[in-house]
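Enquirer: Following is a predicted model, sequence given first.
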Amino acid sequence: MTIYFLTGSQHLYGSETLAQVAENSQRIVAALNGAADIPAEIIWQPVLTDSDLVYRTIRAAEADEQCAGVITWMHTFSPAKMWIWGLSILRKPLCHLHTQFHRDIPYGTIDMDYMNLHQTAHGGREFGHMCAKLGVRRRVIVGHWASAQVQGALSGWVRVALGIASERRMKVARFGDNMRHVAVTDGDKVSAQMTFGYQVDGFGVGDLVERVDAVADDRVNGLLEEYQATYDLADNVLPDGDRRDHLAYSARLELGLTDFLEEGGYTAFTDTFEDLHGLRQLPGLAVQRLMGRGYGFGGEGDWKTAALVRTMKVMGEGLPGGNSFMEDYTYHFEPGAEAVLGAHMLEICPSIAVGKPRIECHPLGIGGKADPCRLVFDGKAGPALNASVVDMGASFRLVVNTVSGRQPAAELPKLPVARILWEPQPDMATGVTGWIYAGGAHHTCFSQNIGADQLVDYATFTGIECVLIDEHTKLSELRARLG
């Protein structure tokens, strides 16, 4: 994927100045492309000097399927009326880079030629005024383009643009419906496609069963060898263990799921323990490993969370830490050490694990199927967040809570699921109370590598409301805002 770099100027300054503008903007683009943490190629576009050129360049960006977004920079003053036509058709994410070619004022030599060339200070304000007047959704980044701070902010914005681009092509497969009588996992799929771009398709579990049953034994055996080389294995799933056949079926499930999703072009999916007809197990290990490969997932038919997990995985690709389907499961209310234990029945992504996961097979007292296999591990401690997209009826809302992950105070020998402990910010009572007032779901995407600023950008560019609960949150102000 690519990002277009648009430089604004005008013919008033003459050909010599415009040539310098072009050279300077090309040097900035080359430097940004040389920055290791910007995850897309930035494509320089010829300097924009009139309305027709602005329109044709933005139209080309919109038509280019490989273009995820647009960066604009006003090197000189660029009269904003010439941007109206082009900005009116822009739908892809826009980053207004309010920078300057030279970092410092050359006090001893500065003259009017320098001033006429380096006019970001007021050229960017002219452009910003027009964006505000048109209601253009945008991210504004201020500072020198060579600074680590600005490049880091640009990298974060690019990741958001890539996530949104992937969402516009995303397909979510639902095996069965959502868990019966549950409100928050349901919602308006048509409105979701209109808002986010992804489509949600429903399938009978029998469609999946056909793929699972068709998997050849040699593929199953090959995957069992991969499990052996990748994870620690509990005794009962070793070659001579009494649950080895359960592990073999888990491998078959993973291969069948993979075949189904790849054939249909699906990058996210859901299932539910209430609709497993024809499957021997609730998929656990298979789901965990598919998430580890970048797929989105939501339990109990939760397609909104499945899509969000996939989008956030795209945003965080290549960064330390991971993103996983998550559920606030149980609380620790010890004074001074309050925390949430996050987990699910089976399906937590190993990308958030600390240490080497272990494959175990245990009974599952729900769903009425054979004992499923799953990866068991603790999540990494450190800064993280939980994010939830909810359907509020007339619109969608993104609820985000920053958290501090920490290691459990003791071993959990009788809890055979992947899990992580965290403290909500700004504190347990405020974080949890705010989440409930905002209508956040019990399912989330738990992220160790996506920042709250990026999710605010995501909400901006998708046109949905964002409720952020972080270290600065005051409950009275949040309640007043929510009404």
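Expert: Yep, it's here. Numbering: from 1, shown residues only.
Enquirer: can we go C-alpha only for contacts and neighbour counts from here?
Expert: Fine.
Enquirer: How far does the helix or strand where Tyr4 lies sit from its chain's centre?
Expert: For Tyr4, the host element (DSSP states H and E) is strand 2-8. Remark: strand 2-8 is offset 23 Å from the chain centroid, using C-alpha atoms, centre = their mean, to the nearest Å.
Enquirer: adding another structure so you can compare the two:
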Amino acid sequence: MPIPNPTPSDHEPIKDRRPRIGLLGIMQPLYDDMIPGITERQADYAAQVAASLSETAEWTVSPPVRGRADAERAVREFEAAGLDGVMVVMLTYGPSLRVTRLFSQMRLPVALANIQPDPAVSPSWDMADMTYNQGIHGAQDTANAMVRAGLPFEVITGEWQSAEFTARVDRWARAARAVTALRSLKVGVFGYPMNGMGDARVDETAFLRKLGPEIEIIAPGALHRTMAELPAEAVTELMEWEDGAFEVDERLSKEEREDHARMQLGIERLLEATGCGAYSTHFDAIGEDGRFARLPMAAASTLMAKGYGFAGEGDVLAASVVYAGHQLAGDGHFTEMYAMDFPTDSILMSHMGEGNWKVARDDEPIRLIKRPLGIGGLDDPPTIVFRYQPGPATLASLVALGGERFRLVVAEGEVIDAPELPDLEMPYGQFQPATGVRTCMDAWLRAGGTHHMVMNTGARAEDWRVLCELADIEFVQV
């Protein structure tokens, strides 16, 4: 059942579409007289490569680039079309000085696919076959130009018809989509961040310059007004959807549910109006305002499930990395480490009540409960409660190191099928690091990993590594 979206919007959740990638095929006119028709032949090769990768991305293939003007025109068209990245393929050798200035001004994430039409050298080859398959030394010349230009890029060497090559392109394309999305991201902060929380603080101008997210402060009063203006029909529609999606606590009154629904719809409407793809709320900013009855706990859970980034306590770093987790791996989940469980070599993961229910166990109902909460000093907030699905999972923390230096700390492991904790009325699960709790936590703390993070299902460390390569930030796996 789709989550209702009663606010008018042309927004397409970026995590729900394939990456959009341009293929830039490079060659030169030198071989035209020697091998008539070579340009057309190699253009067909580029089209075959794109077609073989059609499940990984939507491809726009440029005409073969044979000079500087061709290259610059093709990339301008990629940028104007709003593509997520550019994959460079050497169709023959092409001198790098024809693309050197282009790479010094490149705005889209780049991969250099070091491939050739034929996977093997054959005794039947003649000079034409040598020319068709000589991309490797063009890749060397071109990569040298990228390095000199200081351009971050990924390299993918392999047989273009192979499953391994497809998997690597898929990983890079998702990372390119995430990096491009971060560069245009706005993060809404309702009120102000939590006082004293140092690992969530960042120089917002340095953050904007290096990674792209822009911080938008949203007054709590704007949320209060928006809630009041919502039509009753939208509130009713959301509540009816929740009745079908969740096991709803009978103790929840109609008034409590309506107020929660207005908060969720009001937050989403303001995010749409301000162009924010991620947001953060802080319980004191809501609680001390004086106009709100409760905290928007369930709202955060369902908005994360719709593809918004989220973090608590005004943490824009964590909200941004949750958003990136949606684009990179799907269904980013905001969480933190609560306690270590040494007998199972695992860590209890949870947060105050916010969590993406898309990562919930598939053998238990997701519950919407009436839940007492002293933090914030307000009435009981309706809260969505579930346990994490057991299986492989990855944690990632975005660390601000000062200035334009950023680090991503990543841990792979597994959500274990641990015993239920019946009195814990929050989303939760136990994460067992692949390196063990002691080794993982020693390294996490040495690297400055923050206490808010994103969790994705699956082994995703290599995905995050490629994102860091393209974003030119440090990657640390613990």
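Expert: Ah, there it is. Worth saying up front: this structure is predicted, and the values here are computed from it rather than measured.
Enquirer: hmm, back to that, what's in contact with the strand holding Tyr4 of structure 1?
Expert: Contacts to strand 2-8 of structure 1, defined as C-alpha atoms under 8 Å, 6 or more residues apart in numbering, come from residues 22, 25, 29, 40-49, 61, 66-78, 158.
Enquirer: Can you check which part of structure 2 that strand sits on?
Expert: Alignment of strand 2-8 of structure 1 against structure 2: residues 20-26, by TM-score structural alignment.
Enquirer: list the buried ones in the matching stretch?
Expert: Residues Arg20, Ile21, Gly22, Leu23, Leu24, Gly25, Ile26 are the ones in stretch 20-26 of structure 2 that count as buried (16 or more other C-alpha atoms under 10 Å).
Enquirer: Tabulate those residues in a markdown table, adding columns for distance to Gly353 of structure 2.
Expert: As requested, those are arranged in a markdown table below (distance: C-alpha to C-alpha, whole Å):
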| residue | distance to Gly353 of structure 2 |
| --- | --- |
| Arg20 | 35 |
| Ile21 | 38 |
| Gly22 | 41 |
| Leu23 | 44 |
| Leu24 | 46 |
| Gly25 | 50 |
| Ile26 | 52 |
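Enquirer: What helices and strands are in contact with the next helix or strand after the strand holding Tyr4 of structure 1?
Expert: Sequence-wise, the next helix or strand downstream of strand 2-8 of structure 1 (DSSP H and E) is helix 15-33. Identification of packing neighbours for helix 15-33 of structure 1 by 3 or more C-alpha pairs under 8 Å, 6 or more residues apart in numbering; DSSP states H and E yields strand 2-8, strand 41-44.
Enquirer: Report the inter-axis angle for helix 15-33 of structure 1 versus strand 2-8.
Expert: Inter-element angle recorded for helix 15-33 of structure 1 and strand 2-8: 150 degrees (by axes from the mean of the first three to the mean of the last three C-alpha atoms, to 10 degrees).
Enquirer: And helix 15-33 of structure 1, how far out from the chain middle?
Expert: With C-alpha atoms, centre = their mean, you get 32 Å for helix 15-33 of structure 1.
Enquirer: For stretch 422-436 of structure 1, give the aligned segment of structure 2 as residue numbers.
Expert: Using TM-score structural alignment, stretch 422-436 of structure 1 pairs with 431-445 in structure 2.
Enquirer: what do we get in structure 1 for Gly355 of structure 2?
Expert: Match for Gly355 of structure 2 (TM-score structural alignment): Ile348.
Enquirer: Gly307 of structure 2 too?
Expert: Checking with TM-score structural alignment, Gly307 of structure 2 has Gly294 as its match.
Enquirer: For its match, grab the count of nearby residues.
Expert: 22 (other C-alpha atoms under 10 Å).
Enquirer: Which strand or helix spans the closest residue to it other than its chain neighbours?
Expert: Using C-alpha to C-alpha, 6 or more residues apart in numbering and skipping residues adjacent in sequence, the residue nearest Gly294 of structure 1 is Lys313, 6.1 Å away. Using DSSP H and E, Lys313 of structure 1 sits in helix 303-315.
Enquirer: residues in structure 2 matched by the very next helix or strand once past that helix, start to end?
Expert: The first helix or strand that comes after helix 303-315 of structure 1 along the chain, using DSSP H and E, is strand 323-332. The alignment of strand 323-332 of structure 1 onto structure 2 (TM-score structural alignment) covers residues 332-341.
Enquirer: again, but for stretch 257-268 of structure 1
Expert: Under TM-score structural alignment, the match for stretch 257-268 of structure 1 is residues 267-278.
Enquirer: So which residues make contact with that stretch?
Expert: 7, 9, 185-188, 216, 222-223, 226, 279, 303, 308-310, 319-320, 323.
Enquirer: ok now it, how far from the chain's centre?
Expert: 18 Å.
Enquirer: With stretch 265-285 of structure 1 instead?
Expert: Worked out by C-alpha atoms, centre = their mean, stretch 265-285 of structure 1 lies 23 Å from the chain centre.
Enquirer: residue contacts, the residue lying closest to Glu247 of structure 2 once chain neighbours are set aside?
Expert: Distances taken as C-alpha to C-alpha, 6+ apart place Arg367 nearest to Glu247 of structure 2, at 4.6 Å, with adjacent residues excluded. Arg367 of structure 2 makes contacts with Phe246, Glu247, Val248, Asp249, Ile384, Val385, Phe386, as judged by C-alpha under 8 Å, 6+ apart.
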